[in-house]
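K.L.:
Only the shape, not the letters, is given here:
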């Protein structure tokens, strides 16, 4: 039995807030709260793939210290705007 959209979003929100480094917990938790409900299934797939990445890499990508992989660049850009006015 596959999980419902509601369960999937709850699971992704939990994975967003329990990352390993506090900075990524805060960044991804805020992004997930603001954006996951409106994502398409394909966008959720991409976000889930992003959550499989290493926190140190994610942090460098989100803060602009390193270039993200092309497949994740748009999503990383959107996440990096989470705390901007």
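P.N.:
Perfect, thanks for sending it. Not measured: the values here are computed from a predicted model.

K.L.:
From here on, just use CA atoms for contacts and neighbour counts.
P.N.:
OK.

K.L.:
where along this protein do the helices fall?
P.N.:
Using DSSP state H, the helices found in the chain span residues 5-17, 22-35, 41-51, 55-62, 73-80.

K.L.:
Please tabulate the ones you listed in CSV and include mean neighbour count as additional columns.
P.N.:
Converted to CSV, these look like this (neighbours: other C-alpha atoms under 10 Å):
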stretch, mean neighbour count
helix 5-17, 16
helix 22-35, 17
helix 41-51, 14
helix 55-62, 17
helix 73-80, 16
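
K.L.:
then this one, side by side with the first:
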């Protein structure tokens, strides 16, 4: 691989960071983007694959799972989702 080219995981992390921060609603940006900012550096291949699936979901669904107002689908319900539901990573600035 060319030294100037990012590796596959680095590229996936960059794309995920952008998609997490640019959801379309401020609330989703805070939840999804905040979650990625806090935990993305710890993602291994399995966690990255999980997050990429989450990023394909609708904001309203992700927020409902995070706030506990809807049941998380079995294929997304894992330790990472438990961390997402904590919401301790959301930082609101004025």
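P.N.:
Cool, got the structure. Everything numeric here is computed off the predicted structure, so don't read it as measured data.

K.L.:
Please state their TM-score.
P.N.:
Once superposed, the chains reach a TM-score of 0.86 (TM-score structural alignment, normalised by the length of structure 1), with 84 aligned residues with a C-alpha RMSD of 1.9 Å.

K.L.:
how about residue 9 of structure 1, what's its partner in structure 2?
P.N.:
Under the alignment (TM-score structural alignment), residue 9 of structure 1 pairs with residue 13 in structure 2.

K.L.:
same deal with residue 46 of structure 1?
P.N.:
Aligned counterpart of residue 46 of structure 1 in structure 2: residue 50 (TM-score structural alignment).

K.L.:
Which residue, neighbours along the chain excluded, lies closest to that match?
P.N.:
residue 76 (7.0 Å; C-alpha to C-alpha, 6 or more residues apart in numbering).

K.L.:
and the gap between the residue mapped onto residue 37 of structure 2 from structure 1 and residue 80 of structure 1?
P.N.:
Aligned by TM-score structural alignment, residue 37 of structure 2 pairs with residue 33 of structure 1. Distance, residue 33 of structure 1 to residue 80 of structure 1, by C-alpha to C-alpha, to the nearest Å: 14 Å.

K.L.:
Alignment lookup: residue 56 of structure 1 to structure 2.
P.N.:
The alignment partner of residue 56 of structure 1 in structure 2, by TM-score structural alignment, is residue 60.

K.L.:
If you could redo that for residue 24 of structure 1, that was the one I meant.
P.N.:
Counting by TM-score structural alignment, the partner of residue 24 of structure 1 is residue 28.
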